[in-house]
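Asks: Fold the following for me, if possible:
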Amino acid sequence: MAELSQAEAFARIRLLRSPRIGPVTFAQLLARYGSGEAAVEALPNLAKAGGGHHQLAREDTVRREIEAVKRHGARYLFHDQPDYPRALAECEGAPPVITYRGDLSLASRPVVAMVGARNASAAAVKLAREFAQALSAEGFVVVSGLARGIDGAAHEGAFPKTIGVIASGIEIAYPPQHADLQDRIASEGLLIAEQPPGTEPRGSHFPSRNRIIAGLALGTLVVEAAVKSGSLITARLAGEYGREVMAIPGSPLEARSHGCNHLIREGAVLVQEPADVVELLSSFDGSPRSTFREPVSAFDSVPEDMSEAQPADIASLLTRAPVGVDELIRQSGTSAAAVQLALLELEIAGRLDRHAGGKVSLSSA
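Replies: Coordinates of the predicted model:
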């Protein structure tokens, strides 16, 4: 697609920073109205049809964000722009927009994720650094989350062929002791953030960061992790995306190895040396795997003829217990497109919540 106009980019950011507009809703709005500008104009009528009202993000707030992105030497990249990483774009729930600094071409090369414990053992940190260095020498780009422990070692070993994905705004270093490493990655590697500038990292941001890490990579290698480690979330997401999941085994006497051993027991590929990773991923040349998903259905066009169902009809089928959209379509007896628009109107009006697995419920607010 052509470069977005400033007005269109502004409208898209305004939509995304508005309440109740997440990746799925944003995609449906863009598919139905053709542009962010048209979607912004349509929101009041959508909310009215859903029986409520909608408050858009303030224009001055959006303007300050855009200025901050420029001030910090970053750029926006939208899901439907050609340079958006293909592997990530094919993942369900891929961020509609990211901000980045550095060499974006790194994301189009063969990428492997390396993750693991923050409180990693000295042996595991050394191993992670050596693995990353070896994989980088074989032509792989290493992506990780700039956390302490395994993440930091992976970035250092692969530098400069490394991608850092952070859970904060593009200019905020977390943890603070990795500020220099983050700056180096932004200058010579690639730094990616989903959150707006000025956003401090929160617990709820880290699963989203993990989603991006898993989505960018052909496979995810867990070096050392306890059973409750967040790196297992990244591994699970990688499996859901149809990517390889790999783990380095450890002693059953070491709690920090229990997560890796569990992954192997559940079917992850056991890895003992970098050559194992190279062999497993050797068939990949950066092009999408046959197991990659097609672009998510939320981006499909929504037909204009939506007279078959009204928001009130669909709302009457909902409770606060999540239910699958497919089940709603069956119970409503109307077309999928009609149900999707009714759900969109209810969500914009603040009467609908979306849940994992394509489920929806009446809003608990």
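Asks: contacts, neighbours, all on C-alpha from now
Replies: Will do.
Asks: Going along the chain, name the strands of the stretch 251-365 of the chain.
Replies: 269-270, 323-324, 352-355, 359-362 (DSSP state E, counting those that start in this stretch).
Asks: Buried residues, the third one. List them.
Replies: The one in question is strand 352-355. 352-354 (16 or more other Cα atoms under 10 Å).
Asks: now the strands of the stretch 251-365 of the chain in TSV, with distance to Met306?
Replies: Output for the strands of the stretch 251-365 of the chain, formatted as TSV (distance: least, Cα to Cα, whole Å):
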stretch	distance to Met306
strand 269-270	48
strand 323-324	20
strand 352-355	19
strand 359-362	19
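Asks: Tell me which of those approaches Ala137 most closely.
Replies: strand 269-270 (21.4 Å; Cα to Cα).
Asks: Can you list the neighbours in contact with that closest one?
Replies: 244-249, 264 (Cα atoms under 8 Å, 6 or more residues apart in numbering).
Asks: 7 Å instead?
Replies: Here strand 269-270 makes contact (Cα atoms under 7 Å, 6 or more residues apart in numbering) with 245-249, 264.
Asks: Next, give me the two most distant ones among those.
Replies: Once Cα to Cα is applied, the contacts of strand 269-270 give Val245 and Pro249 as the farthest pair, at 12.9 Å.
Asks: which one of those two has more residues nearby?
Replies: Counted by other Cα atoms under 10 Å, Val245 and Pro249 do not tie: Val245 has more neighbours, with 25 against 22.
Asks: got the contact list for the helix or strand that the more buried one is a member of?
Replies: Here Val245, judged by DSSP states H and E, is contained in strand 244-247. Contact partners of strand 244-247, identified using Cα under 7 Å, 6+ apart, comprise 218-223, 235, 238-239, 260, 263-264, 268-271.
Asks: same check, this time on stretch 278-290
Replies: 87, 108-110.
Asks: separation between Leu163 and His262?
Replies: That one is not Leu; residue 163 is Ile. 27 Å (Cα to Cα, to the nearest Å).
Asks: higher neighbour count, the two?
Replies: Ranked by neighbour count (other Cα under 10 Å), Ile163 and His262 place Ile163 first, with 33 against 17.
Asks: before we move on, back to that, which neighbours do Val245 and Pro249 share?
Replies: Common neighbours of Val245 and Pro249 (Cα under 7 Å, 6+ apart) do not exist.
Asks: Would you check how far apart the residue found closest to Phe299 once you drop the neighbours it is linked to in the chain and Glu240 are?
Replies: With sequence-adjacent residues excluded and distances taken as Cα to Cα, 6 or more residues apart in numbering, Phe299 is closest to Ala27, at 5.1 Å. Note on Ala27: its distance to Glu240, by Cα to Cα, is 21 Å.
Asks: Sequence B follows; please return its structure for comparison with A:
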Amino acid sequence: MSAPADIVARLRLIRSDKIGPVTYAQLVARFGSAQAALDAIPDLARRGGGRPGKLATAAEVESEITEVTRLGARYLFRDDDAYPALLAEIDSAPPVLIVSGDTALLARPTVAMVGARNASAAACRFARQLARDLGQTGTAIVSGLARGIDTAAHDGAFDTGTVAVIAGGIDIFYPPENEERQRAIGTKGLLIAEQPPGVEPRARHFPYRNRIIAGLAAGTVVIEAAPKSGSLITARHAADYGREVMAIPGSPLDPRAQGCNQLIREGATLVQTAEDVLEAIRPLHLGPARPSRQRQAVAEEPAEAGDSERRAIRDLISPTPVPVDELVRQSGLPAAAVQLVLLELELAGHLARHAGGRVALA
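Replies: Predicted structure coming up:
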């Protein structure tokens, strides 16, 4: 049996080239539906001075839906009631998640725990105990199912509730030694993937995964991390989202502690116990009210832009990322008109979006 036409159209738009979460939301808000957005993309890209990327076909999406169902997983769209409310608050929230397991965990207060893959034995033991202690208070623990601290955090919270966000498809086991653990979490806990089934995790996928981990949680705890590690990327995402950033201090003689000590110097909360963590996240502990569908869609009044407005906005953009608000201020144009031109440029392949609502020439 075929999937509903709206679901197919939404997945086609999500899986098409050059369509990220922000672009998806703006297209649906402007054109009213995913199908109407798909129909409009060729003209938008032409106005942006390029060609559209490859659009996903209905057959490709139907095949994906069949595989997700076969795997015992399901889709959570951003406007579904079960979609995590904290994650829905961020601009770059995935339009759809593929999940397997107990989605009731998404309604609990949630803490992210991340850290070094080559973590010390003492740090792994500490992470397991901290996750266990937090879990016993009804807090769900989210992490990325990597070696080291992530694995220890999942193990500590396995009996009380853990959420694993993976970088590849929901049927891909990475690292391989965590296959049994991933299968168990997908049954008793909750397994989340942004990528479709069959997608092997690549380096570019891990920062995407990290933003989901930070977005799901009221706060992120970092336990051992090198100064330029993925764990610090997750912590910085959390700070950007207005969430609590916490770190476990370590010896200055251990390189694995340098990232945590650096975070504390920059203002992260020093924590040592579950009570410290709960005190730090208390202002967000119950989570936010669910954003309205209108807010999620980033809806604005439709606006058009003429050639002179397009030239003015293009002249302001360079290879250096700049906030969209700054483009609005310097151009003196309505925000909706600026957003439309940026959308055209992005679909034409001339614009790249960066963290913090910044854009630059691609």
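Asks: quick revisit: indicate which one of the strands of the stretch 251-365 of the first structure is closest to Tyr100 of the first structure.
Replies: Here strand 352-355 is closest among these (Cα to Cα), at 27.8 Å.
Asks: quick one: contacts of the closest one?
Replies: Contacts for strand 352-355 of the first structure (Cα under 7 Å, 6+ apart): 346-347, 360-363.
Asks: Now that strand on the second structure. Mean distance?
Replies: Following superposition, strand 352-355 of the first structure is found to deviate from the second structure by 2.6 Å on average (mean Cα distance after the TM-score superposition for the first structure).
Asks: From Val28 of the second structure, how far off is Gln129 of the second structure?
Replies: If you go by Cα to Cα, the gap between Gln129 of the second structure and Val28 of the second structure works out to 44 Å.
Asks: I meant to write Ile213 of the second structure there.
Replies: From Ile213 of the second structure to Val28 of the second structure the distance is 25 Å (Cα to Cα).
Asks: Which one of the two is surrounded by more residues?
Replies: A count of neighbours by other Cα under 10 Å puts Ile213 above the other of Ile213 of the second structure and Val28, at 31 against 20.
Asks: In the helix or strand that one falls within, which residues are buried?
Replies: Using DSSP H and E, Ile213 of the second structure maps to helix 205-216. Residues of helix 205-216 of the second structure classed as buried: 205-216 (neighbour count, 16+ other Cα under 10 Å).
Asks: Kindly report the same for stretch 36-51 of the first structure.
Replies: Buried-residue list, stretch 36-51 of the first structure, by 16+ other Cα under 10 Å: 36-37, 39-40, 43-47, 49-51.
Asks: so which of the residues you listed comes closest to His79 of the first structure?
Replies: Closest to His79 of the first structure, out of all of the buried residues of stretch 36-51 of the first structure and judged by Cα to Cα, is Gly36, at 12.8 Å.
Asks: corresponding residue for the closest one in the second structure?
Replies: Taking TM-score structural alignment for the superposition, Gly36 of the first structure sits opposite Ala34 in the second structure.
Asks: Contacts only, for that match.
Replies: 9-10, 13, 28.
Asks: Check Lys126 of the first structure too.
Replies: If a contact means Cα under 7 Å, 6+ apart, then Lys126 of the first structure has no contacts.
Asks: likewise Val339 of the first structure?
Replies: So Val339 of the first structure contacts 309, 329 (Cα under 7 Å, 6+ apart).
Asks: Roughly how far does Ile66 of the first structure sit from Glu59 of the first structure?
Replies: Ile66 of the first structure is 11 Å from Glu59 of the first structure, by Cα to Cα.
Asks: now do Glu266 of the first structure
Replies: From Glu266 of the first structure to Glu59 of the first structure the distance is 49 Å (Cα to Cα).
Asks: So these two - more neighbours on which side?
Replies: In this view Glu266 of the first structure and Glu59 are compared by other Cα under 10 Å, and Glu59 has more residues nearby, 13 against 9.
Asks: nearest residue to that one other than its sequence neighbours?
Replies: Arg14 is the one closest to Glu59 of the first structure (Cα to Cα, 6+ apart), at 7.2 Å.
Asks: what does stretch 10-27 of the second structure contact?
Replies: Here stretch 10-27 of the second structure makes contact (Cα under 7 Å, 6+ apart) with 34, 37-38, 53-58, 61, 91-95, 297-298, 343, 346-347.
Asks: out of those, which are buried?
Replies: Buried members of the contacts of stretch 10-27 of the second structure, scored by 16+ other Cα under 10 Å, are 34, 37-38, 53, 55-56, 61, 91-95, 297, 343, 346-347.
Asks: Now, these that are in strands?
Replies: Judged by DSSP state E, those include no members of strands.
Asks: So which residues make contact with the helix or strand Leu191 of the second structure falls within?
Replies: Element membership for Leu191 of the second structure (DSSP H and E) is strand 190-193. Contact with strand 190-193 of the second structure is made by 97-103, 162-170, 185, as judged by Cα under 7 Å, 6+ apart.
Asks: got the contact list for the nearest residue to Thr151 of the second structure once chain neighbours are set aside?
Replies: Spatially, and ignoring its direct neighbours in sequence, Thr151 of the second structure is nearest to Leu145 (5.5 Å; Cα to Cα, 6+ apart). Neighbouring residues of Leu145 of the second structure by Cα under 7 Å, 6+ apart: 151, 164-166.
Asks: just Ser335 of the first structure next, same as before
Replies: Ile329.
Asks: Apply 10 Å and report the result again.
Replies: Neighbouring residues of Ser335 of the first structure by Cα atoms under 10 Å, 6 or more residues apart in numbering: 306-309, 329.
Asks: for Arg265 of the first structure, same thing?
Replies: Contacts of Arg265 of the first structure (Cα under 10 Å, 6+ apart): Gly259.
Asks: Distance of it relative to Leu232 of the first structure?
Replies: 13 Å.
Asks: Between those two, which contacts overlap?
Replies: Here Arg265 of the first structure and Leu232 have Gly259 as joint contacts, going by Cα under 10 Å, 6+ apart.
Asks: related to what we said a few turns ago, in ChimeraX, select just the buried ones from the contacts of strand 244-247 of the first structure.
Replies: Here is the ChimeraX command that picks out the buried ones among those, judged by 16+ other Cα under 10 Å:
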select :218,219,220,221,222,223,235,238,239,260,263,264,268,269,270,271
